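Chemist: can't give you the sequence, but here's the structure:
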């Protein structure tokens, strides 16, 4: 298994276990690798649009898709854990990744009405909600944090 794959899997495993996206130092300790090697892996995975690195700190991630390292408007509860998604798409992806049972708490960006999305048996329960992506998919990575 390559270092990139090992680092990616370790980040996902630690995030799932703790609810927090780990630092390069934590992953370096977990994998017994030099921190510089993990930071390089973070950068390469960022270039591949797998992770989004913190622009001010190469030892931190902003996003470890589908997980957010910072609080967002997309709070996920699944498999006994609590996580943040980067967007509703990622939030539902977290529920799927963790077995297809869970919920996403968010709010309507237009009227601020609280929204609760439930997933049971891998299927989204009817909520009457509509998802709108204001940025075309082909432009998401122009500024993925804004998107």
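Modeler: On my side now, so go ahead. Values in this document were obtained by computation on a predicted structure and should not be read as measured data. Numbers count the residues shown, from 1 in each chain.
Chemist: going forward, measure contacts between C-alpha atoms and count neighbours the same way
Modeler: Fine.
Chemist: can you map out the strands along the chain?
Modeler: Counting by DSSP state E, the chain has strands at residues 51-54, 57-64, 67-68, 75-78, 81-84, 102-107, 114-120, 123-124.
Chemist: residue 19 contacts residue 79, correct?
Modeler: No - counting by Cα atoms under 8 Å, residue 19 does not reach residue 79; the two are 11.1 Å apart.
Chemist: quick check: the gap between the residue nearest the centre of the chain and residue 57.
Modeler: The centre of the chain sits closest to residue 67, judged by Cα atoms, centre = their mean, with a distance of 1.4 Å. Distance of residue 67 to residue 57, computed by Cα to Cα, to the nearest Å: 18 Å.
Chemist: comparison target, given below:
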């Protein structure tokens, strides 16, 4: 098989993965993956590994998709309920992105707990404007290091009651402070970050374009440099 064929299967498999998560809240089944790769599950699995190497998704040791941002295959701290589908959001960023990405789901209910005090939070997040609320998001890992351990990164992009809860959690865990933003900034960050990801021809942003996007959301400084 030529490299051109590989790229074609990769894109078919990538789209199949993302559309399955968007439509059903789950990764594609083995037959669905095989269908996306011309009837061959082996070809599909090869494509999954190339996609993981290219940072389009994250696999576990059993070749299952763990993350296909903004979707997660298992609970990572956020449930995202639409009118018809329940998703696991990979993190605060990803959870806020889902209503902007999934057709027919312009508004979702995001549920989570403050990592510091355990207070439950439920936010209705839509496409038109940020949700009201005094909660803040804390991102522990800077952009340049996010893919060093992407599951740890996602597990530490959480919503807290207030910055005082962030400070208490940092003191308890011994972590250094990352970046704190309000809900409006988080919403702007999530709004267009994954635009086009369900379609053929999607390309991840190059560093300069990513920096431009972050600045447009009001996020500047060393933490956001790739």
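Modeler: In hand now; what should we look at? In this text the structure is predicted, and so the values were computed from the model without any measurement.
Chemist: what's the TM-score for these two chains?
Modeler: The TM-score (TM-score structural alignment, normalised by the length of structure 1) is 0.89; 145 aligned residues with a Cα RMSD of 1.8 Å.
Chemist: about what we covered before: show me what contacts the residue nearest to the centre of structure 1?
Modeler: 15, 21, 83, 84, 85, 86, 90, 91, 94 (Cα atoms under 8 Å, 6 or more residues apart in numbering).
Chemist: which of residue 19 and residue 79 of structure 1 has more residues huddled nearby?
Modeler: Taking neighbours as other Cα atoms under 10 Å, residue 19 of structure 1 and residue 79 compare with residue 19 leading, 18 against 12.
Chemist: the more buried one maps to what in structure 2?
Modeler: Following TM-score structural alignment, the counterpart assigned to residue 19 of structure 1 within structure 2 is residue 25.
Chemist: cross-check the contact I'm expecting between its match and residue 90.
Modeler: No - between residue 25 of structure 2 and residue 90 there is no contact, the gap being 12.0 Å when judged by Cα under 8 Å.
Chemist: which residues does residue 116 of structure 2 contact?
Modeler: Per Cα under 8 Å, 6+ apart, neighbours of residue 116 of structure 2: 160, 165, 166, 168, 169.
Chemist: those residues: which two are farthest apart?
Modeler: 160 and 168 (10.4 Å; Cα to Cα).
Chemist: between the two, who's got more neighbours?
Modeler: Taking other Cα under 10 Å, residue 160 of structure 2 and residue 168 do not tie; residue 160 has more neighbours (27 against 14).
Chemist: which residue lines up with the more buried one in structure 1?
Modeler: Using TM-score structural alignment, residue 160 of structure 2 pairs with nothing in structure 1.
Chemist: check contacts around the closest residue to residue 160 of structure 2 other than its chain neighbours.
Modeler: Counting by Cα to Cα, 6 or more residues apart in numbering, the nearest residue to residue 160 of structure 2 once its immediate chain neighbours are dropped is residue 114, at 4.6 Å. Residue 114 of structure 2 is in contact with 120, 121, 158, 159, 160, 161, 165, counting by Cα under 8 Å, 6+ apart.
Chemist: which of those still touch in structure 1?
Modeler: Compared against structure 1 with both residues aligned by TM-score structural alignment, their matches' Cα atoms under 8 Å, those retain 120, 121.
Chemist: how about the contacts of residue 114 of structure 2 in JSON lines, adding distance to residue 35 of structure 2 and secondary structure?
Modeler: Converted to JSON lines, the contacts of residue 114 of structure 2 look like this (distance: Cα to Cα, whole Å; DSSP: H, G, I helix; E, B strand; the rest coil):
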{"residue": "120", "distance to residue 35 of structure 2": "41", "secondary structure": "strand"}
{"residue": "121", "distance to residue 35 of structure 2": "40", "secondary structure": "strand"}
{"residue": "158", "distance to residue 35 of structure 2": "36", "secondary structure": "strand"}
{"residue": "159", "distance to residue 35 of structure 2": "39", "secondary structure": "strand"}
{"residue": "160", "distance to residue 35 of structure 2": "42", "secondary structure": "strand"}
{"residue": "161", "distance to residue 35 of structure 2": "45", "secondary structure": "coil"}
{"residue": "165", "distance to residue 35 of structure 2": "48", "secondary structure": "helix"}
